[in-house]
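>>> Just need the structure, nothing else, for what follows:
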Amino acid sequence: MNAQTSEEVKMNQLRLKATIESIRWLCLQECALRGHDESSSSNNQEKVPRNAKYTSPDIQKGILHILSKRVRKKISEEVGNAKFCLLVDEAKDMISNKEQMTIVLRFVDRDGFLLECLFDIVHVVDTTPVTLKKEICNVLGRHELYIKDIRGQGYDGASICVAHGTDCKLFF
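Sure, this is the predicted structure:
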């Protein structure tokens, strides 16, 4: 294996930084990450040495995963020990054909402003109340947010609770 020169390391760091900033910008603008022709015959190919592929889906997903972890950490720090509301919705992802659940937190920040933040999207095996509750507890627990601090709940999938003959208030 050939060691990189300090100049090559600096160039790779610069390319990676530019990639991260581009992904952040695209996410803030709600734009797709892919979509242009980057095949071997395209004029739109990434110009990088050897096998470096900063636009590969795996690299982009890895960067998005790191950014999303940082956002969740920041949100959970902002909530801290304060009371919060939980908003949950479930739907089937039409591309992967998997059930998924979104978790949104509503809370008052340190400056007194009401915030509503998308906290996580979780793939679930089914959308029964028991499964949803288990996954909600897992997500909140990983981020040191506690059920005892929930002061309100909203579930768009209330018909699922009725179909299963359960109370939609999963925690109270």
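>>> From now on I want contacts and neighbour counts done on CA atoms only, so please keep to that.
Will do.
>>> What's the separation between Phe113 and Phe119?
17 Å (C-alpha to C-alpha, to the nearest Å).
>>> Which of those two has more residues huddled nearby?
Neighbours of Phe113 and Phe119, each counted by other C-alpha atoms under 10 Å, are more numerous for Phe119; the result is 22 against 9.
>>> Another sequence for comparison is provided below:
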Amino acid sequence: MVRFILLQALAFCGHDESHTSSNKGNFLELADWLKMRDEGAKNILDNASRNNFLTSPYLQKDMCEACAKQTTKAILDEIGDKKFSILVDESHDSSIKEQMASVLRYVNSKGHVIERFLGVENVLDTT
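The predicted model follows:
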């Protein structure tokens, strides 16, 4: 579920995540969809203790960071011992926070130039 939400660049939560809400947010709606189609997932999610619904923003951020680490490892495995370059660009967002974006560029075994986005980091100064 987390990988799907990240791949689609969706928000995890909605405005009203109560049981009576008609739209509980992407994460809970996807969990409900999964429960309707997979009996094993239904048993796990329906029998989870009250504090184990995976809806904590801190836990969801940890899950996102775990996916980011797996993705970075897959990119590094794909590069192997080939030469690569690092592209770094800076900008500021609408709240005037300085940000730095990082991209790896390399040539794959078929001779195609590949660029892989690594992430955006908030920085104090971009000099």
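>>> In which helix or strand does the most far-flung residue of the second structure relative to its centre reside?
Distance from the centre of the second structure peaks at Gly111, with 28.9 Å (C-alpha atoms, centre = their mean). Using DSSP states H and E, Gly111 of the second structure sits within no helix or strand.
>>> Distance of it relative to Glu78 of the second structure?
When distance is defined by C-alpha to C-alpha, Gly111 of the second structure is 13 Å away from Glu78 of the second structure.
>>> Please pull up the equivalent of Val9 of the first structure in the second structure.
When the second structure is aligned by TM-score structural alignment, Val9 of the first structure is left unaligned.
>>> Can you give me the buried ones in the helix or strand harbouring Val9 of the first structure?
In the assignment (DSSP H and E), Val9 of the first structure maps to helix 6-28. Going by neighbour count (16 or more other C-alpha atoms under 10 Å), the buried part of helix 6-28 of the first structure is Asn12, Arg15, Leu16, Thr19, Ile20, Ile23.
>>> again with stretch 50-62 of the second structure
Buried, per 16+ other C-alpha under 10 Å, within stretch 50-62 of the second structure: Gln60.
>>> which residues are in contact with it?
Outside stretch 50-62 of the second structure, the residues that touch it by C-alpha atoms under 8 Å, 6 or more residues apart in numbering are Phe12, Cys13, Phe27, Leu45.
>>> again, only this time at 10 Å
With contacts defined as C-alpha atoms under 10 Å, 6 or more residues apart in numbering, stretch 50-62 of the second structure is touched by 2, 12-13, 17, 27-28, 31, 45-48, 63-68.
>>> Packing partners of the helix holding Val9 of the first structure?
helix 57-79 (3 or more C-alpha pairs under 10 Å, 6 or more residues apart in numbering; DSSP states H and E).
>>> okay, the angle between the helix holding Val9 of the first structure and helix 57-79?
Between helix 6-28 of the first structure and helix 57-79, the angle comes out at 60 degrees (axes from the mean of the first three to the mean of the last three C-alpha atoms, to 10 degrees).
>>> what's the mean distance for whatever helix or strand Leu105 of the first structure lives in versus the second structure?
Here Leu105 of the first structure is covered by strand 99-108, with elements defined by DSSP H and E. Once fitted to the second structure, strand 99-108 of the first structure is off its aligned match by 0.9 Å on average (mean C-alpha distance after the TM-score superposition for the first structure).
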